[in-house]
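Student: quick one: sequence and predicted model below, then my questions.
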Amino acid sequence: MNLRRMFAIVQKELRQMRRDRITLAMIVGIPVMQLVLFGYAINLNLRGLETGIADQANTAGSRAVVMDMIATGVIDPTFSATSPQELMEQLRRGEISIGVVIPPDFERRRFEGREAVQVLVDGSDTVVQSAAVQLAQLPLSNTPTNNLAPTRGGTGQVAAGQIGVVSFYNPERRSAVNIVPGLIGIILTMTMVMFTGVAIVRERERGNMELLIATPLSSSELMIGKVLPYAGIGLIQTTLVILLGVWLFDVPIRGSLLDVYLASVLLIIANLTLGLLISTKAQSQFQAMQMTFFVFLPSILLSGFMFPFAGMPRIVQWLAEVLPLTHFLRLIRGVMLRGANLVELWPEVLALLVFITVMMTAAIMRFRKRLD
């Protein structure tokens, strides 16, 4: 072995990496991004869950209980309701994660030691279920009520056993019910971005770009033509995951199957347009795959698939709102698990449509510059 010749190869590789800015950015960016995400963004202790309050008693004692629950930091009262039915509608539409119901006879129930407060939980997220169960185990409110005697403990508080938890959409707390719908988004994000991320680069490396430039195709026609075949592949993957999820894990589909596919189509197109934009930036297929990984990692960590969205800092939540997978997870879980429809979930649909428009426009504009 000649050390001199080997050292020359080492120098050559180092110089090549120095010229490859994307690889250099990945060398530094991936460990920094993982450290920041896991250190700051990932938090298993849920805080500030969007909550609806239906205080039908409206007494000093019931208000004290609500304030004590808010003081735990677990819930954030964003909606008020007059009945449990209103809270159920808000749960189904995904506007809240928890509903707190205080019945009109709250004071009598508390005096008799019966269940005095009911917590309604969106069980499609098992982490939220766990947070609600912990909340129900806390004794709340030491404030004596109007003219009624204190409870058996002599403190006038709502004991832990007097707070009931009712879990909807996944009362068995089966992880597969929560994970399988999200896997549709994970698989589509990984495959669709990667497939189209190398599309334009592959044409360039194989020498087909000159032929495409010579054809009477506009940039938009070429881009859309490349997207459509992969859209069909994405629908096949969606069907496969749904069939296996229902067959193997008994995952329910409570909403319209058409809405499931429409939501999937939105994510497929969003990821394909993102992949096209990557392909116009990358100089090689290897670079395209590197950039795909750089997008995929934040998507899987920040979208709410692996870690609870409500536990993330506010600035990280703003970043996650840019990712199409975040909005798709809300859509697919809302349709499949809660029986909602796309009209009720229109903010997520609108977010995906805006993302598609921006990414497709940027990809076409960048490709035009390359044609010149």
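Tutor: Ah, there it is.
Student: only C-alpha atoms from now on, for both contacts and neighbour counts.
Tutor: Fine.
Student: tell me which element V36 falls in.
Tutor: Using DSSP states H and E, V36 maps to helix 21-36.
Student: here's the one I want to compare it with:
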Amino acid sequence: MLRRLLAIAFKEIRQLKRDRLTFGMIVGVPLLQILLFGYAIDLDVRNVNAAVADHANTSLSRQVVAAAEASQVVNVTRAASGPEELEQLLNEGRIEVGIYIPADFERRVIDGNRPVGQLLINGSDPTVEGIARRLAEMPLPGQSQPMPLFAARTYYNPENRSPVNIVPALIGVILHMTMVLFTAIAIVRERERGNLELLITTPVSPAELMLGKIIPYIIIGLIQVTLIVWVSQWLFDVPVRGQLLDLYLVSWFFIMASLALGLTVSTFAQTQFQAIQLTVFTFLPSILLSGFMFPFEGMPRLAQWLGELIPLTHFVRMSRGVLLRGADIVELHRDIWPLLIFFFVFLVIATLRFKKRLD
């Protein structure tokens, strides 16, 4: 019995040595996880993008803004004309915190019994909201005792409920996993069953085959979006402040990008098991670097640059923008064009690699 067990074990080892993709996953997945969790993931959020509307424009008010930046809680990237513009920047997703200093700032400081300014906080991410509230407890420059410096106003998720933050991003996570996996397996299944050789003899071009394969999954993806939104409203009371049409449009852009990635994965995989392995390999950085699990603002700059290359990062912003902030498709244009570029680049890669396999 021992000889038989060892024979089977050695056979499995030799098979793994011949399967380079599986061996690469054995080494690559642990390395990817330790690098992401050890380097890229940081729960200590700092330098949140902020804008300031300083109507007092005094030496002390400028010291307050400088002290807020020195705390490393916020990074003031722009000046606003007033609270209305601060709210607009929040709606567009350009800032996470707005600092408003009124014209009677000096009088409020002398009074000492009321806040001297106001914080406008994007509450769609509870972690960022909790970090930003530290500014409300910050003492005035030159004073050791804290006073009510800022009155904090939380937008989009004032109750600080986790489902409100998680569900909009969860739409993208589910779409990424299903669209990439289904598309990758669809092509590989054709190869395993021998149907691919039959398609070679038809007038269908590689590009037509690729596009024809993804059309049914676009419909499936939109059905999934409908199901998730309906269940989230029914069970978790997640708001839909924007137009559903805008949500379907941004979902369509993301579905197309995910399907193009799935087609590319299918050109590398020889079996359905390998397709599943590669899908998991693409899923890990997407879920960890997109802002779904960990605040995007807390990542190092290099990790943020890598995250910008991931379609899920842009969809998380857009879905939260539509569902929570009520943003429209025009306000979300900065995250649409990266998805279009991603789709066309990976569709071309998949088509070229598929053409090579037909030769």
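Tutor: Received, thanks. None of these values were measured; they are calculated from a predicted model.
Student: superposing both, give me the TM-score.
Tutor: Here the TM-score for the pair of chains, by TM-score structural alignment, normalised by the length of structure 2, is 0.98; 358 aligned residues with a CA RMSD of 1.1 Å.
Student: one step back: how close does the helix holding V36 of structure 1 sit to structure 2?
Tutor: Once superposed with structure 2, the aligned residues differ from helix 21-36 of structure 1 by a mean of 0.9 Å; criterion: mean CA distance after the TM-score superposition for structure 1.
Student: for whatever residue of structure 2 lines up with L183 of structure 1, give its distance to I34 of structure 2.
Tutor: Taking TM-score structural alignment for the superposition, L183 of structure 1 sits opposite L170 in structure 2. Here the distance between L170 of structure 2 and I34 of structure 2 works out to 24 Å (CA to CA, to the nearest Å).
Student: more neighbours: the two, which one.
Tutor: Between L170 of structure 2 and I34, counted using other CA atoms under 10 Å, the more crowded position is L170 (18 against 11).
Student: rewinding a little: without its sequence neighbours, what residue ends up closest to the match of L183 of structure 1?
Tutor: Closest residue in space to L170 of structure 2, ignoring its immediate chain neighbours: F292 at 7.5 Å, by CA to CA, 6 or more residues apart in numbering.
Student: and the residue of structure 1 sitting at the aligned position of the one you found, helix, strand or coil?
Tutor: The alignment partner of F292 of structure 2 in structure 1, by TM-score structural alignment, is F305. What DSSP: H, G, I helix; E, B strand; the rest coil gives for F305 of structure 1 is coil.
Student: before we move on, what about P141 of structure 2?
Tutor: coil.
Student: I figured R93 of structure 1 hits L345, correct?
Tutor: Yes - using CA atoms under 8 Å, R93 of structure 1 is in contact with L345, at 6.5 Å.
Student: can you tell me the centre-most residue of structure 2?
Tutor: Nearest to the geometric centre of structure 2 sits T313, at 2.6 Å (CA atoms, centre = their mean).
Student: got a list of what that one touches?
Tutor: When contacts are counted by CA atoms under 8 Å, 6 or more residues apart in numbering, T313 of structure 2 is found next to 286, 289-292, 307.
Student: that one -> structure 1?
Tutor: By TM-score structural alignment, T313 of structure 2 lines up with T326.
Student: how about G326 of structure 2?
Tutor: G326 of structure 2 maps onto G339 in structure 1, by TM-score structural alignment.
Student: what sits closest to that match if chain neighbours are left out?
Tutor: Spatial nearest neighbour of G339 of structure 1, excluding adjacent residues (CA to CA, 6+ apart): G255 at 3.9 Å.
Student: do a quick rundown of the strands in structure 1.
Tutor: Assigned by DSSP state E, structure 1 shows strands spanning 49-55, 75-80, 98-102, 117-122, 163-168.
Student: the longest one vs structure 2, mean deviation?
Tutor: After superposition onto structure 2, strand 49-55 of structure 1 sits on average 0.6 Å from its aligned residues (mean CA distance after the TM-score superposition for structure 1).
Student: ok, the residue nearest to Q137 of structure 1 when sequence neighbours are not counted - how many residues close by?
Tutor: Nearest residue to Q137 of structure 1, sequence neighbours excluded (CA to CA, 6+ apart): A160, at 4.6 Å. Close neighbours of A160 of structure 1, defined as other CA under 10 Å, add up to 16.
Student: separation between A160 of structure 1 and A282 of structure 1?
Tutor: 58 Å.
Student: one more: I184 of structure 1?
Tutor: Applying CA to CA to I184 of structure 1 and A282 of structure 1 gives a distance of 27 Å.
Student: ok, the two, which is more surrounded?
Tutor: Using other CA under 10 Å as the criterion, I184 of structure 1 and A282 rank with I184 on top: 24 against 19.
Student: what lines up with L353 of structure 1 in structure 2?
Tutor: Using TM-score structural alignment as the criterion, L353 of structure 1 maps onto L340 of structure 2.
Student: what sits against that match?
Tutor: L340 of structure 2 makes contact with 253, 257, according to CA under 8 Å, 6+ apart.
Student: which residue numbers in structure 2 go with stretch 274-285 of structure 1?
Tutor: Aligned using TM-score structural alignment, stretch 274-285 of structure 1 spans residues 261-272 in structure 2.
Student: tell me the contacts of A282 of structure 1?
Tutor: A282 of structure 1 makes contact with 201, 288, 291, according to CA under 8 Å, 6+ apart.
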